[in-house]
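Student: test case, fold it:
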Amino acid sequence: MAQSTREIKRRIKGIGSTKQITKAMELVSSAKMRKRRIMLDKTRPYYNTVLENIKEVLENVNVNHTLLKQREVKNALYIIINGDKGLAGGYNSNINRLIHKKFKNDKDSISLITVGAKSKDFFKGRDYNIIESFVGISEDPKFTDAKKIGNLAMELFKKEEVDEINVVYTDFITTLSYKPTILKLLPSEKIKKEDSGPTTIVDFEPTPEEVLEFLIPKYIESSIFGALIEASTSEQAARMTAMSAATDNANDIIDELNMEYNRARQSAITIELSEIVAGAEALK
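Tutor: Here you go, the predicted structure:
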């Protein structure tokens, strides 16, 4: 019985050490999530401004831009944004399953740009066509990262190697709510010319074509950057939630082990007292 109490104490100590790690990870993820939410609030107005400017140009002039061409979709590009690390509940697997379920029987119809080691490893192991992989940027993305990804995607679209561009990410709603999302970037209904009735005469400097040449890449880059920030915020929220649940589970296990330890000690003491009483009776 003494051996049993020692074993229980070792288990309590081990789970206590794990609890310290999960609690620390919870606090770190909470701090990172707050920073990402601040960044998220800053990126959304920029994205909306660029989008409205594109619409304004298209409403007033008829421009046939390379990046706005509609064509038959033979090969679609999917930019998949995921994490580099685990321990975030179902965050990584939700995105991976979303695409794999959709295209597992039609892999030749898509090409991938993966962001995050988890997506890279998942789709590489299932023989998808990965054009480029970006790792080490998922937790703290920069606009330069979005620009690199966007430039690569637009170049593929211009060369007609892909016929549409989509970004797949986790949309942050609240700390406890986030969902996998597929956003079509090109050709997109969001930047489609709107029928707003009679148009006003607007002069564009230098020309409408050159204005769009500047705005459309900014739209792609800001959309990708926004998706990176949404995904990063969701990842930290998912990890914070997962680590909080792990800490709570550790507390529950420690409570149960403490009760088991006390019962073992009580049983050992009872046995010892019984042996003492039996010995005393034998001496009478």
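
Student: rest of the way, CA atoms for contacts and neighbours
Tutor: Noted.

Student: helix/strand/coil for the residue sitting nearest the centre point of the chain?
Tutor: The centroid of the chain falls nearest to A231 when counting by C-alpha atoms, centre = their mean (3.8 Å). At A231, secondary structure determined by DSSP: H, G, I helix; E, B strand; the rest coil is helix.

Student: okay, now the residue nearest to it when sequence neighbours are not counted: neighbour count?
Tutor: Spatial nearest neighbour of A231, chain neighbours left out: T170 (4.9 Å); criterion: C-alpha to C-alpha, 6 or more residues apart in numbering. Look at T170: counted by other C-alpha atoms under 10 Å, it has 26 neighbours.

Student: burial count for A282?
Tutor: A282, neighbours per other C-alpha under 10 Å, totals 8.

Student: quick check: which element contains it?
Tutor: Using DSSP states H and E, A282 sits in helix 208-283.

Student: repeat that for T170.
Tutor: Going by DSSP H and E, T170 is part of strand 164-174.

Student: buried ones in that strand?
Tutor: 164-172 (16 or more other C-alpha atoms under 10 Å).

Student: next, the angle helix 208-283 makes with that strand.
Tutor: 50 degrees (axes from the mean of the first three to the mean of the last three C-alpha atoms, to 10 degrees).

Student: got a list of what A88 touches?
Tutor: 235-236, 238-243 (C-alpha atoms under 8 Å, 6 or more residues apart in numbering).

Student: that one belongs to a helix?
Tutor: No. Under three-state DSSP, A88 sits outside any helix and is assigned coil.

Student: now it: closest residue in space, sequence neighbours ignored.
Tutor: Per C-alpha to C-alpha, 6+ apart, closest to A88 is R239, 3.8 Å.

Student: skipping adjacent residues, who's closest to R37 in space?
Tutor: Per C-alpha to C-alpha, 6+ apart, closest to R37 is T233, 6.4 Å.

Student: just to check, the one you found is in contact with Y169?
Tutor: No. The pair T233 / Y169 is not scored as a contact, 10.9 Å apart, by C-alpha atoms under 8 Å.

Student: joint contacts of those two?
Tutor: Joint contacts of T233 and Y169 (C-alpha under 8 Å, 6+ apart) do not exist.

Student: got a list of what the closest residue to Y219 other than its chain neighbours touches?
Tutor: Closest residue in space to Y219, ignoring its immediate chain neighbours: V50 at 6.0 Å, by C-alpha to C-alpha, 6+ apart. For V50, the contacting residues are 215, 218-219, by C-alpha under 8 Å, 6+ apart.

Student: for the comparison step, fold the sequence that follows:
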Amino acid sequence: MGAQLRVYRQKINSTKSMRKLFKAMELIAASRITKARSRVAASLPYANAITRAVSAVASQTEIDHPLTTEPDQVRRAAVVLLSSDRGQAGAYSTNVIKQAEQLNELLHSEGKDIKTYLVGNKSQLYYQFRDRPFERSWLGNTDAPVFETAQEIAQTLLQDFSTEYEEGGVDEIHIVYTRFQSMVTQVPTVVRLLPLEVVEEEVTASSETLPLYDFEPETEQVLDALLPRYIESRIFAAMLQAAASELASRQKAMKAATDNADDLVDKYTRLSNTARQAEITQELSEIVAGADSLGA
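Tutor: Okay, here's the model as predicted:
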């Protein structure tokens, strides 16, 4: 009986220690999510403005630019997958990887080859464990992304997009990330970056008229200069959305883990009290039995 009590007390102590860790991680995520949401909000004005500009160029001109024109045949697609560097964020990375797998199946069914680019250690481990190829990965700071990483990713993708298919180039580019809707809801999302799909619902309302622009120098030169910055802003915006989603998922997961630890402590405390009561009862029974035998 004493051994059983020791086991329960050890479990109570270890669970309380884990609870402190879970609570600390929950508080850290809660403190960082505010900054992450602020960064998402701060990135919207620039993203909206550059999207409106690119939309105007693409919709008001008749130019045949490779970044805005659908190819006759799409033979190879690039897929950029944004996951997390660390775990303990619930099903955050699992859900976005599943979304990427569904996209890969769709692209394969259309007869397209796939070049995969990974952001985050979790997606890299997923591919390495299954011995699946990927072109390149970017690790570090998935919960606090920097613009330099977005620029590097954009340059790599644009270089592949401008390369011929026979030399390993791609005909279209997709990005898979988790869109932050609220602290409760984060949605895995697929967006095709290139060829360009412009005039998005969240940027330009259907009743809003795009401004008219005069282009100087030529429109092609404007697109050459504008579209790389547009792609950088789109990738960075996706990284910010993913970072906010990761922190929200981690806070929610750690809150659930803390609650579960509290439940386990209550459960083991009840079991410990029951075992202690049984031990006391047994000791009393032995004392009474001994007294009876002496009296006899």
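
Student: trace the residue nearest to A231 of the first structure over to the second structure, please.
Tutor: Superposed on the second structure with TM-score structural alignment, T170 of the first structure falls opposite T178.

Student: that match and V191 touch, don't they?
Tutor: No. Contact criterion C-alpha under 8 Å: T178 of the second structure and V191 do not qualify, at 10.7 Å.

Student: SS state for V74 of the second structure?
Tutor: coil.

Student: now do the same contact list for it.
Tutor: 112, 171-172.

Student: can you match those up with the first structure and say which hold?
Tutor: Contacts conserved in the first structure for the contacts of V74 of the second structure, counting by both residues aligned by TM-score structural alignment, their matches' C-alpha atoms under 8 Å: 171-172.

Student: distance to N260 of the second structure for the contacts of V74 of the second structure - can I get that in CSV?
Tutor: As requested, the contacts of V74 of the second structure are arranged in CSV below (distance: C-alpha to C-alpha, whole Å):
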residue, distance to N260 of the second structure
K112, 46
D171, 48
E172, 45
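
Student: quick one: the nearest residue to A257 of the second structure once chain neighbours are set aside and I97 of the second structure, what's the gap?
Tutor: Excluding the flanking residues, the one nearest A257 of the second structure by C-alpha to C-alpha, 6+ apart is F22, at 6.4 Å. F22 of the second structure sits 25 Å away from I97 of the second structure, going by C-alpha to C-alpha, to the nearest Å.

Student: cool, and E200 of the second structure?
Tutor: 24 Å.

Student: please apply the same query to S123 of the second structure.
Tutor: Taken as C-alpha to C-alpha, the span from S123 of the second structure to I97 of the second structure is 7 Å.

Student: who touches both of those two?
Tutor: Joint contacts of S123 of the second structure and I97 (C-alpha under 8 Å, 6+ apart) are 81, 83.

Student: that older thread, quick one: map the residue nearest to A88 of the first structure onto the second structure.
Tutor: Match for R239 of the first structure (TM-score structural alignment): R250.

Student: that match: neighbouring residues, count only.
Tutor: Neighbour tally, R250 of the second structure, other C-alpha under 10 Å: 25.

Student: right, and it touches G90 too?
Tutor: Yes. Using C-alpha under 8 Å, R250 of the second structure is in contact with G90, at 6.4 Å.

Student: tell me which residues touch L44 of the second structure, please.
Tutor: Contacts of L44 of the second structure by C-alpha under 8 Å, 6+ apart are A237.

Student: would you agree A30 of the second structure falls within a strand?
Tutor: No. Counting by three-state DSSP, A30 of the second structure falls outside a strand, being helix.

Student: what about the match of T170 of the first structure, distance to K122 of the second structure?
Tutor: 14 Å.

Student: same question for S182 of the second structure.
Tutor: In terms of C-alpha to C-alpha, S182 of the second structure sits 23 Å off from K122 of the second structure.

Student: likewise A242 of the second structure?
Tutor: 13 Å.

Student: identify the contacts common to those two.
Tutor: What both A242 of the second structure and K122 touch, as defined by C-alpha under 8 Å, 6+ apart, is the set S83.

Student: report the contact partners of the nearest residue to R32 of the second structure once chain neighbours are set aside.
Tutor: Among residues not flanking R32 of the second structure along the chain, L247 sits closest, at 7.2 Å (C-alpha to C-alpha, 6+ apart). Residues counted as contacts of L247 of the second structure (C-alpha under 8 Å, 6+ apart) are 29-30, 32-33, 89, 143.

Student: one more time with 10 Å
Tutor: 26, 28-34, 36-37, 84, 89, 92, 142-144, 183, 253 (C-alpha atoms under 10 Å, 6 or more residues apart in numbering).

Student: could you do V176 of the second structure as well?
Tutor: 79-83, 96-97, 99-101, 103, 118, 188-192, 238, 242.

Student: from S93 of the second structure, how far off is it?
Tutor: V176 of the second structure is 11 Å from S93 of the second structure, by C-alpha to C-alpha.

Student: any idea what F157 of the first structure aligns with in the second structure?
Tutor: Match for F157 of the first structure (TM-score structural alignment): F161.

Student: swap in E132 of the first structure?
Tutor: So, by TM-score structural alignment, E132 of the first structure is matched to R136.

Student: its match touches T156, doesn't it?
Tutor: Yes. Using C-alpha atoms under 10 Å, R136 of the second structure makes contact with T156 at a distance of 9.4 Å.

Student: give me the common contacts of the two.
Tutor: With C-alpha under 10 Å, 6+ apart, R136 of the second structure and T156 have common neighbours Y117.
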